[in-house]
Structures are given as C-alpha cells and as structure tokens.
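>>> with the sequence up front, the predicted model follows.
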Amino acid sequence: MMIGAINEAAHTLTDGYANNAVLDWCSRGAPTNDFLFTFFKSLINSATLSSRDFTVQVEGCKGVMIWTNNPQGFSFLPNAAKLARMVGWVAALRSWIKYQPWRDRWRRKVMADYDDYITIAYLGVLPHEQRKGFGSALLKYVLDKADTAHYPIFVEVSESSAVPFFEQHGFVIKANGLVCNHSQLPVALMVREPVPVTEVPAPLRLKPGRRDSDNTV
C-alpha cells in the first residue's frame, strides 16, 4: 500500500466505524473523525509493514479489513506516546492504557486453548455500500486462509447488529463482556473453528511487509 491507498483505507474504516460506541468512548477528548482517521491510518501503516496481507480492501476500497496471525495480538499498534502526539493524551490513554489491555486479556482468555489463530481487528464497509456482499467478500479472504492452515479465527464484535453477520459465516459467541466494565459498552467475543480443506494443514502464507519508504505516519 502506498500513502494514497493507506489514506483511502483509513477513510473507509473511519466512515464504517463512525457510530461505533467503543471507539466513540476511546475518542472522547479528541474530535471523533480526526481520532478515527489518525488511529486507522497508523494501524494500517504499521500492519502493512508486517505483511501486505494484513490489510485487505475490496471493490476500490468500499470495504477494508485488518487482521493478524500474531497470538500476541496487534503488536503493530502505535505506542501510547506516539498515539498521544496524533490524537491527544486523553484519547490515547483511554484507547491504549485502558481498552487495549482489556481487549488483550479477553482475547487470551477466550483463545487459551489455541496455539495458532487469526484475529480480525476491524472490518468496515462504507455505509452506503453495505448489504452488497463486500463484508462477506472481505471475510472470505481470511476464512480461506484459516481453513487452509487449520486456524480458528477470533473477533470482538462491539455492535450487536453485526453478530448475525458473523454467525452466518460460522462464528459462535464464546463469551460476552463489558469494555472496561462500562455497562453501555457490551461486546460479543466470537470464534470460528476451521473447516479444513485438506487433511494436513498448509503453512499460512503471507506476503512480506512493504518498505517504509514513504514516511506515511
């Protein structure tokens, strides 16, 4: 991804998550759209440095998904100080010091029985392009990889309306939680077991990361 593509993908996720309660809570103290765009741009930039596969877009960036196979989670998130310079300390502390550790603890708890698995961090489609199959197309990309490698997939769903979408693709709710114990921030923690396409799992083949030659962030 070049800088233009990273910006476009960040705009898509910003629009797709504009009314997300969890990210709205994280962004308090900073303009919501500015926070979302900066956060997603930084995340996409770092993810694509690890592997070009970790950010997937569909149909001219009408939908975008960020994922990883790192059992430690999203190690390519910006550190608190860097995020603070971009979005302010209040939003950075809420998202990095509070939300991210909470998210990591729950993921490790739910996935404790698995050595290898895939985590979907964010999957968003432009509001006016939803219900056209773009979300399913993005999800199929990672489902195919998971089934080939015999990997389960973990996703945290913070909007109840999205639960049926993931259930249609084989995900089941393994736990429910409240983000940082906030009663207004419920999430469903969902897992999809692999549907093996071969008896012996194949390696999870990932493209190398891009070179950080354009100083994107």
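Alright, I've got the coordinates. Numbers count the residues shown, from 1 in each chain.

>>> switch to C-alpha atoms for all contacts and neighbour counts from now on
Will do.

>>> the helix ranked longest in the chain packs against which elements?
In the chain, taking DSSP state H as the definition, the longest helix is helix 32-50. With contacts taken as 3 or more C-alpha pairs under 8 Å, 6 or more residues apart in numbering; DSSP states H and E, helix 32-50 sits against helix 3-16, strand 55-58, helix 80-87.

>>> alright, now check it against this:
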Amino acid sequence: MPVAIPEKRVSRKITVNLDHHQTNVRPVIKGAIKEASHTLTESFNSNKSLQVSTVNLDETKRDDFLFNLFRGMVDTASLQSRDFAVQVDGCKGVLVWSNRSQLFSWPNTMQTFKYARRLGWTAALRTILKLKSTSADKLRRKIMTNYPKHITIGFIGVLPHEQGKGVGTALVEHVLDKADQTHYPVYVEATDYQAVKFFERFGFVSQGQIALDKDQLITITPMVRQPVTMNEPVSFHVRPGRKDSD
C-alpha cells in the first residue's frame, strides 16, 4: 500500500536530500521497531481505507491503535525473516513484505488486551473485527490462485516530508529485485488513485476494485506484477528471523 499525506504533525525532520539510487535499504532491527511503527503511523493516519476500521475512534486513540498495530506487524515480520521488514536511512521509509502464504496476522489475544486497555473493550473489539473483515488474505489467495509462490507487499510508508525523494521507489525496487531473481509475481493493494499510479510505474496491473464501505466511496485496488520471466520460480532464500533477544 502507498502512503497518504497527512495534514497533521511531523514528529521528525530530516534535511538531507536523498538520491534513491544511493539509498541504503536494510532490515529494521529490534531497536528501530518503534521508529518504523511511527513512520507507518504518520504515513497512514489519514488513509481512508484504515479509517474505515477506526471510524469510531478519536484522533489520539486512532494513532495509538495504528502505532500498536504496525508495531505488531513489523515485529512479526522481522521474527519470520530479517528481510521481511526493511527501512531506508533512519526509517525515512518502511516496507513490510513476505513470500509466505501466512502473512502478518491481525491482533492475537494478548494484543487485543493491550488495545482494550487503550481504547476500551467495545472500541477495541469493533476495530479488530472490522480489520479482520477487510483482511487481504482471502482476496489475495483468490487472485493468486494460479501463483502459489508469490511475494506480497503488506505496507509501505514514507514520512510526509521525505516523499518525492525516491524513498518509496528504493523500497519497492528492493523487493522487486528479489522477485525478478526468483521469477515470483508480486501482489499489492492500492488504497487510492495516487497509489494505483505509483505501482503502475513498476508494472503492476489492477485486478479490479473492492469497496470497503456501503456507499462504495472507499475502495482498495488489488494489483499484480507478473514475473519478468515465465520460467518456473526458483528457490527463494531469505535470512532467518531475528530472535527476541536480538
């Protein structure tokens, strides 16, 4: 998913100009998980598709919820493989991806308790149920039926003041390089028109639109990038996941 540009605060300011051909894409280490989660939260706090899931929360609770949701996803991804959560230079941009059929699960029981303490039980359960109902897993499996081996881009976010400098491009190209090496197709969901145009630049093709609200004003667009070669996928090697102690 691409980023939405929020109109609210910017908590970190980095003034160094970035040439995406010289960016350093590297794993999110344990010590940077909070920073990566803040980056994704700032990128998505005005995203309409996630607002559908948090419509009954005030701004502070919504940001708190999104931060904890993203922190759980980044942590889970890096435990699966160090390669599955990557960032650019001080978490200016963050991308979470996977080549596994089981992606990054929605909140488990312990996470639900944490969210309930922050949001209240009613709001937490309502939000989590809505998130589960819009989970991409079922849709992704249907679209990728003919491609049991594929890559999924989960979330990509770039700090608002770092957008337009090639950070997002560097992160996507990092994953696409792995896809090209192994002949894997890539699946992603775009949440607005700008997102669709962004991913089209990399060869992604729309697979239709899915409405997230009854008025069909908020949609997601599943997109697929075919392998650069139609040869059979080759062995996919990713580094083992980090340990909790790392």
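That came through, no problem. Here the structure is a predicted model, which is why all the values come from computation and not from measurement.

>>> distance to residue 148 of the first structure and mean neighbour count added to the helices and strands packed on helix 32-50 of the first structure, as JSON lines?
Shown next, in JSON lines, are those (distance: least, C-alpha to C-alpha, whole Å; neighbours: other C-alpha atoms under 10 Å):
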{"stretch": "helix 3-16", "distance to residue 148 of the first structure": "27", "mean neighbour count": "20"}
{"stretch": "strand 55-58", "distance to residue 148 of the first structure": "18", "mean neighbour count": "20"}
{"stretch": "helix 80-87", "distance to residue 148 of the first structure": "36", "mean neighbour count": "16"}
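
>>> would you turn these into JSON lines with distance to residue 151 of the first structure?
Compiled in JSON lines, those are given as follows (distance: least, C-alpha to C-alpha, whole Å):
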{"stretch": "helix 3-16", "distance to residue 151 of the first structure": "25"}
{"stretch": "strand 55-58", "distance to residue 151 of the first structure": "18"}
{"stretch": "helix 80-87", "distance to residue 151 of the first structure": "31"}
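
>>> out of the ones you listed, flag the one nearest residue 108 of the first structure.
Minimum separation from residue 108 of the first structure across those (C-alpha to C-alpha) falls at helix 80-87, 21.2 Å.

>>> what lies in contact with the helix or strand following the closest one?
Where DSSP states H and E defines the elements, the next helix or strand beyond helix 80-87 of the first structure is helix 89-92. Where contact means C-alpha atoms under 8 Å, 6 or more residues apart in numbering, the residues beyond helix 89-92 of the first structure that reach it are 26-30, 35, 80-81, 83-84.

>>> so which helix or strand takes in the residue most central in space within the first structure?
Centroid-nearest residue in the first structure, with C-alpha atoms, centre = their mean: residue 121, separated by 1.6 Å. Using DSSP H and E, the element containing residue 121 of the first structure is strand 118-125.

>>> which of the contacts of helix 89-92 of the first structure sits closest to residue 42 of the first structure?
Nearest member of those to residue 42 of the first structure, counting by C-alpha to C-alpha, is residue 83, at 8.5 Å.
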